[in-house]
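[1] would you be able to build a 3D model of this:
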Amino acid sequence: MRLERSCKHLDKIENIGVILRPQSPELKNVYFKIEAMFLEKNINLILEENSANMIEKQGIDFDTLCKKVDFLISIGGDGTLLGLARKAFKYDLPVLGINLGTLGFLTDLSMEQLPKFIDDLLKDDYKINPRMIIEGQIKDKKFIAFNDIVISRKNLSTMLEVRAKIDKKAFNTYFGDGLIVSTPSGSTAYNLSVGGPIVYPLTNAFIITPIAPHSLTQRPIVVPADFEIEFKVTKDTGAVVIIDGQELYDLNKDEIIKIKIATKKSKMLHRSSRDFFEVLSEKLRWGN
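    Here you go, the predicted structure:
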């Protein structure tokens, strides 16, 4: 399958929606600095209402914001960007992440790089990368994930038994603490920390990685994203489904969670010079 390396560019750059890291009123001065940089280029910033209230400014509700702006900016870290990417998905808006955290696999733009990026933005020198999104469903409850869907045990003293099907055919039974179904974008998150593979972020694939499996034969596997995957917890030991580390749903005995690729992609706005392999080398200190 040929990879989609870039979406079309923005039609215009006049109004930008801004979401700040929650519960971080200390970002007020940072926001004013960013606002000044864009206003100098005659670009307006509009705050989402919760972010605005946090720094004692005026803002508008998220749905109205998305109808007014050309793209969105997340100011914080990867967690802030993840939450925004899911909320913005239905509006088909590109999202730019300004990194104020430490690791930043997704939010690659620093405050020091922002002035040049704004100039490049106005010169049409940037890229919008399409990122695979997972759709999940438990009974009539539907949700999406940018990074991963995790099935985890509730009780530390018990082991999960999870039966898996791929395209309606029995595939595996997992015994252990749980498992992760990750997108390529999420392969450098929880998946990486439990020994799963790193997958190039513009690939269309699911990464299924067991967490503390009770058998050496249970290994991570990468499968094409055109499969539909089902999981069922077969014992009444208590399980929870975690979406991008931010949303939780109970998964009861014999309930099925269905997972498939979304029909459209999330859009991530990046510097044209951003290179995934350079990010890996920097963040993971490869070669040091």
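[2] going forward, measure contacts between C-alpha atoms and count neighbours the same way
    OK.
[3] which parts of this protein are helices?
    Listed in chain order, the helices of the chain (DSSP state H) span residues 28-39, 49-54, 62-68, 78-88, 114-122, 190-193, 276-283.
[4] can you give me the buried ones in the fourth one?
    Residues of helix 78-88 classed as buried under the neighbour-count rule (16 or more other C-alpha atoms under 10 Å) are D78, G79, T80, L81, L82, G83, L84, A85, R86, A88.
[5] please generate a structure for the following sequence too, so the two can be compared:
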Amino acid sequence: MARIGLVLHPRRDCSPAVNQVLTWTSTNEVELVASADDVTRLGLGGLHPVSVEELAGTCDGIIALGGDGTLLGAMRLVVDRPVPVLGVNFGNLGFLTEVEGADLDAALGALADGRVTTDLRECLVVRHGEGESIAFNDVVLARVPGEGMVEATLSVAGRRYGHYRCDSLILATPMGSTAYNYAAGGPVVSPGVQGILVTPSAPLNGIARSLLLGPGEPLRLELTDGHPAVELDGVLTGRLEPGRVLEVELRPDAGRLVRIEGSRAADRSRVKLSLLDLPLLPQELLELVPEGLRRRLADAD
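    As a prediction, this is how the structure comes out:
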């Protein structure tokens, strides 16, 4: 990789991690660039500020410093020319990111040694009128308080399937199955499976269970009532009126995620997922750690 782009969390200060990457690129003959807005916001030196368009169109790879949202934003940024994206977690959950922030130096060493692979990921292509949008995790139609429930008719591959009446309607990729889909009671699906998950949240009547469609089965949603908000990968993008139609299909090989050889990312994600089911606050989880180990960890800090 001759040129690597940084995509940074929009609010968190990732300057120490940026400096780690700068040190690595300066000794590996790699040019490091970031958007001019991020360079100005954090007062970063030593890397080349570029426009978002140049960042998306000229980099050989991307390093996303933040959390799952930052990683998804980086993947959407380069969806027209998918290049490898390495996710480094400085957020809360980090289901999708490959490495934790503390392991960044080791991950950069693996990049330099070529001890990496890439996994292909599909995305959802959403067409509404003349517009087209992209989501790697999920598309959500969410009830707005006082604006009625989400009511929509589903057609699959041109044939009417049924009707939904619910608080939210979630369309997810397998990669995004651990997000809102999981919170709404939908299944966790391996990223190795291709398809579209359709899961209603708090259904009042109509279709009440998750539906997994095949990769070659485009779906059509016609809104019959309600004025829901539309979220793409957790980002609010607008509102819908009754009569509006969304057409959604799967685009294969739309993203490339960097995987480090010997990484324990999958194991960490399974643990994080199981912890979500515990009725405890994050700080209360420390009470599950033996007291002796807690003291040793405190002494190490």
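[6] among the helices of structure 1, which is nearest L96 of structure 1?
    helix 78-88 (8.1 Å; C-alpha to C-alpha).
[7] other SSEs contacting that closest one?
    In this structure, helix 78-88 of structure 1 makes packing contacts with strand 71-76, strand 95-99, judged by 3 or more C-alpha pairs under 8 Å, 6 or more residues apart in numbering; DSSP states H and E.
[8] could you rerun that using 10 Å?
    strand 15-20, helix 62-68, strand 71-76, strand 95-99, strand 141-145, strand 266-271 (3 or more C-alpha pairs under 10 Å, 6 or more residues apart in numbering; DSSP states H and E).
[9] average gap between the fifth one and structure 2?
    Same thing as strand 141-145 of structure 1. Superposed on structure 2, strand 141-145 of structure 1 shows a mean distance to its aligned partners of 0.7 Å (mean C-alpha distance after the TM-score superposition for structure 1).
[10] which parts of that strand are buried?
    Residues of strand 141-145 of structure 1 classed as buried: I144, A145 (neighbour count, 16+ other C-alpha under 10 Å).
[11] whereabouts in structure 2 does that strand align?
    Taking TM-score structural alignment as the measure, structure 2 aligns residues 131-135 with strand 141-145 of structure 1.
[12] can you give me how far the matching stretch is from the chain middle?
    Taking C-alpha atoms, centre = their mean, to the nearest Å, the mean C-alpha location of stretch 131-135 of structure 2 is offset from the chain mean by 15 Å.
[13] how about S215 of structure 1: what's its closest non-neighbour residue?
    Spatial nearest neighbour of S215 of structure 1, excluding adjacent residues (C-alpha to C-alpha, 6 or more residues apart in numbering): F175 at 7.5 Å.
[14] contacting residues for the one you found?
    Counting by C-alpha atoms under 10 Å, 6 or more residues apart in numbering, F175 of structure 1 touches M159, L160, E161, V162, R163, P210, I211, A212, P213, H214, S215, Q218.
[15] would you mind finding the match for it in structure 2?
    Checking TM-score structural alignment: F175 of structure 1 goes with R165.
[16] alignment lookup: L8 of structure 2 to structure 1.
    Using TM-score structural alignment, the equivalent of L8 of structure 2 in structure 1 is L20.
[17] one step back: the helices and strands packed on helix 78-88 of structure 1: which one's closest to F227 of structure 1?
    With C-alpha to C-alpha, the closest approach to F227 of structure 1 among the helices and strands packed on helix 78-88 of structure 1 belongs to strand 141-145: 16.4 Å.
[18] the closest one packs against which elements?
    With contacts taken as 3+ C-alpha pairs under 10 Å, 6+ apart, strand 141-145 of structure 1 sits against helix 78-88, strand 134-138, strand 239-243, strand 247-251, strand 256-261.
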